[in-house]
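*Asks:* sequence first, predicted coordinates after that:
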Amino acid sequence: MVLSRFWLAIFISSILFILVGVSIGHHYGLDYIINGKKDDPIQIGEKYLNELPRFLQDSIQKADENTFVINRDTTNLDTSYVYKNKTVKIYSGVQKSDGLLPTCKSTVLDLIIPLIAYLAFFCGLMQLLIDSGAAEKLAKKLSPVFVKVFPSVPKNHPSISYMTLNFAANFLGLDSAATPFGLKAMESLQEINPNKDKASDAQIMFMCLHAAGLTLIPTSIIGYRAAENATNPADVMLPCIITSFIGTLAAFLIIGIKQKINFKSVSLITALMTIIAAIVGLLFYVNSLDLIGKNVFTSNLSGIMLVGIIGVTLVFAFVNEKKFVEQETTIFDSFVTGANNGLKTGITIFPYVLGMLVAISLFRNSGLFEIISNWIALFFANIGVAKEITDSLPVALLRPFSSGGSRGFMIDAMRQAGPDSFTGRLVCIFQCSAETTFYVIAVYFGSVKIKNTRYTLGAMLLVDLICVIAAILVAGWFF
């Protein structure tokens, strides 16, 4: 219900803001909101050539292809004048996001089709884990801990193994693998959900822990920093790990208190201390490496682990081939069955993802998001927050809405302030330490057709806020 109302609020407020903009002349036309593409110039006016100042008329007529660019304000994007068919079209600024129709198209071609392919492959592997008995064995090993975190989940339930694989994939930065594992976990948890339209406690806990995104190897962030010629692309690795761990711990405590989980459990404390020890050990190990060693470690570990997961799954399936025979199937047929289920899941979640992304597109292109983010940045600037932090806030504000949008702001911030500046490093930590909240809710709850998400959205946004505060503090500590 909360998500539905928020979605409606985004749509309605954006449309009203656009209509007001048209009525006061802020928008020259609305075609860019419907058909425009990200980074395209926005037309702000059209005049006859003789209506322009004389120096502009001369400059346009002398310019190549009758196009003249004037740097009206060094703090803003250039304004372009294009003379064609007796009129001069005036462009200024660029589009923040794809328009409605291009968003629909890109959602299918650039997001859903690749996602369905990932789902098909990894759901095929998960089917092998189920049929070979590996999932059952993994669930038995981890049941003592998961029963404490998810008291409503029966001991040795298959969802335990799926959640474990999802957390492990997130931990290693394997986004393509994490989503299929997570969707399978949600489907499994839905089987024991007494109210199919309402999110269960276990599903909410899983969603919030997943969204906190505890990351061991922020591979993509390191890659973007390397592309921007950072002196040490991996220097944000430790801050990213610490910040994402703080977010994960906050998510666990917030939801745990809400669900009255027993935090004094020996198995739970042991598991938590084991994770902390592993992270500390990793920090010491990585810190002992030189620059080349860090780059090799961060670029190879995730890939090795992914190949290892695939290899172990196939070998285990081969060793236990008799179990497939008992079920009157083969290893390959089992994989195909799982892949087919992944395909169906991808088709199911498509409308949910599309609805959310189109709303976000309208919100950004209307200009409303930019105004809100500027107000927030101005507020923090007036209370004494450093400019290096306020310049980073657009990434933090946009991250819950759009991974691609916040990534664009992150890259732009690194280019403007420098990848080795405080701003350049902070935006990377923001990008790494939080999840695309609205997209994740749409995908995961949409896959099992849950309508009432209860307090999930509020809890996830609170965790996002904690991650932002932690990122600022950790970045200040390190840099």
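*Replies:* Okay, I see it.
*Asks:* when you work out contacts or count neighbours from here on, use the C-alpha atoms and nothing else.
*Replies:* Noted.
*Asks:* where is the longest helix in the protein?
*Replies:* helix 331-365 (DSSP state H).
*Asks:* please name every helix or strand in contact with that helix.
*Replies:* Helices and strands touching helix 331-365, by 3 or more C-alpha pairs under 8 Å, 6 or more residues apart in numbering; DSSP states H and E, are helix 2-23, helix 100-106, helix 113-132, helix 321-326, helix 437-447.
*Asks:* looking at those helices, which is closest to residue 216?
*Replies:* For the helices and strands packed on helix 331-365, the distance to residue 216 is smallest for helix 437-447, at 19.9 Å, taking C-alpha to C-alpha.
*Asks:* what does the closest one contact?
*Replies:* Helix 437-447 is touched from outside by 182-183, 186-187, 199, 207, 211, 345-346, 348-350, 352-353, 356-357, 399-402, 451, 453, 457, 460-461, with contacts defined as C-alpha atoms under 8 Å, 6 or more residues apart in numbering.
*Asks:* which helix or strand lies directly C-terminal to that helix?
*Replies:* Using DSSP states H and E, the helix or strand that follows helix 437-447 in sequence is helix 456-478.
*Asks:* so how far is that next one off the chain centroid?
*Replies:* Chain-centre distance of helix 456-478: 15 Å, with C-alpha atoms, centre = their mean, to the nearest Å.
*Asks:* tell me the buried residues in the strand or helix carrying residue 256?
*Replies:* Assigned by DSSP H and E, residue 256 falls within helix 237-258. Within helix 237-258, the residues scored as buried using 16 or more other C-alpha atoms under 10 Å are 237-252, 254-256.
*Asks:* what about versus this one:
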Amino acid sequence: MLLNRLWIGMFLVSLVVGIFKLLFLGETLIFKEIVDSLFDTAKLGFEIALYLTGALCLWLGIMEIGEKAGAIRILSRWVAPLFNHLFPELPKNHPAFGSMMMNFSANMLGLDNAATPLGLKAMNELQALNPQKDTASNAQIMFLVLNTSGLTIIPVSILAYRSQFGSANVAEVFLPILFATYFASLVGLIAVSIKQKINLFKPVVLAYLGSITAFILGLLWLLIQFPDLVDPVSNIGGNLLLFGIIIGFIVLAMRAKINVYETFIDGAKGGFKVAIGIVPYLVAILVAVGVFKASGAMELLFDGLKALLIYAGVQTTNFIEALPVAFMKPFSGGAARGLMLEVFDTHGVDSFLGKMAATFQGSTETTFYVLAVYFGSVGIKKTRYAAGLGLLADLAGIIAAIVISYIFYVD
């Protein structure tokens, strides 16, 4: 399994790099730094799970209200014509359709705090239909790859950080991120469809994908014609829409004469159990990344990549300094965000590298984090080809981000 090999490899490479630094460079504190990173990242894993406990309780409670009120069933019917083709093994109008659509919508709006609990809810519903409980089903793999490709229409958090660092044009990264994530999502969808022999050329599928493309292009045109709308759409639209959905669930529950408060409590009770269950998986992926970074292996990796590109005749390699953001994002969104902010602080938020780092942060998703947390929450050990195709979508997003950055950010 790719995740198993990668995890072992990161520890072994860190050991080799640490020994080299100790024996040949005289860095006597290198293994102290590696061990410290083990404990620091283990602590971070628990802190993330602790935060997720509250978020899970909140959103599982809200989703319980939506299910009892019939809102999830309505949402499932809206997306069923498309999802019946993309997830052929699921029963028609299954509640998982609604949960997956809610998760995708939260990701599109850049609302990470809502996306993870909704994704865990969807994964549990898909697991209920999975005949092999320790092995990822086709439907779960399709969901994971589409999730990790991370189509983002409104990158709320990235725009907020750019504003915090005093950007002269906060929304300048808006269009590049949208283009990069759309390309990553399209590659992920095509790759899984080929693997699972799903025909994407059926009229229904083409109609949905065409409508989504038309919506994105229409939004792009509107924001290009009226740039003053970018900030209101980014800062108000996504959050207002999400809160509106919550209010809609509550109103539907009131009409159905459901005890909203008790229903919320019933759903929220499962949040703590799910959060505790994912702690080992979170710690596992974060400690591997931590020792790899603390040993200096990551720095060597990118120095080697830069040298290789120069040797291959690539004249422009300045994007390499922002590339660690793209490399880290599949493992940890928080770590990638920290690297992005470091680029902002070192080179300037409106520098070429600053804007490219923001585009990298928005162009891919936390693939290994999602794999560890989502599959770990339902006890899946055999992930099959999910990691490979998820990384393929990430690679497509990274390449698109590099190309688009040179188109948009270079005069």
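*Replies:* Arrived safely. All values reported here derive from a predicted model rather than from experimental measurement.
*Asks:* tell me the residues of structure 2 aligned with the longest helix of structure 1.
*Replies:* Using TM-score structural alignment, helix 331-365 of structure 1 corresponds to residues 260-294 of structure 2.
*Asks:* with stretch 414-427 of structure 1 instead?
*Replies:* Aligned using TM-score structural alignment, stretch 414-427 of structure 1 spans residues 344-357 in structure 2.
*Asks:* can you tell me what sits against the matching stretch?
*Replies:* 162, 165-169, 173, 318-319, 321-323, 325-326, 340, 343, 401-402, 405, 409-410.
*Asks:* take those residues and keep only those in helices.
*Replies:* With DSSP H as the criterion, helices contain 162, 323, 325, 326, 340, 343, 401, 402, 405, 409 from among the contacts of stretch 344-357 of structure 2.
*Asks:* hang on, the earlier thing: mind checking which of the helices and strands packed on helix 331-365 of structure 1 is nearest residue 32 of structure 1?
*Replies:* That would be helix 100-106 among these, by C-alpha to C-alpha, at 9.0 Å.
*Asks:* buried set for the closest one?
*Replies:* So for helix 100-106 of structure 1, counting by 16+ other C-alpha under 10 Å, buried means 100, 101, 102, 103, 104.
*Asks:* which one of the residues you listed sits closest to residue 60 of structure 1?
*Replies:* Ranked by distance to residue 60 of structure 1 (C-alpha to C-alpha), the buried residues of helix 100-106 of structure 1 are led by residue 102 at 31.7 Å.
*Asks:* what's that closest one aligned with over in structure 2?
*Replies:* Using TM-score structural alignment, the partner of residue 102 of structure 1 in structure 2 is residue 40.
*Asks:* just residue 304 of structure 1 next, same as before
*Replies:* Taking TM-score structural alignment, the alignment pairs residue 304 of structure 1 with residue 240 from structure 2.
*Asks:* how about the nearest residue to residue 226 of structure 1, chain neighbours excluded?
*Replies:* Closest residue to residue 226 of structure 1 in three dimensions, ignoring its sequence neighbours and counting by C-alpha to C-alpha, 6 or more residues apart in numbering: residue 233, at 5.1 Å.
*Asks:* measure whatever residue of structure 2 lines up with that neighbour to residue 161 of structure 2 for me?
*Replies:* Matched to structure 2 by TM-score structural alignment, residue 233 of structure 1 sits across from residue 170. Going from residue 170 of structure 2 to residue 161 of structure 2 by C-alpha to C-alpha, to the nearest Å gives 9 Å.
*Asks:* looking at these two, which is more packed in?
*Replies:* More crowded of residue 170 of structure 2 and residue 161, by other C-alpha atoms under 10 Å: residue 170, with 21 against 18.
*Asks:* summarise which helices and strands the following helix or strand past the longest helix of structure 1 is packed against.
*Replies:* Next in sequence after helix 331-365 of structure 1, counting helices and strands by DSSP H and E, comes helix 368-382. Here helix 368-382 of structure 1 touches helix 387-390, helix 393-398, going by 3+ C-alpha pairs under 8 Å, 6+ apart.
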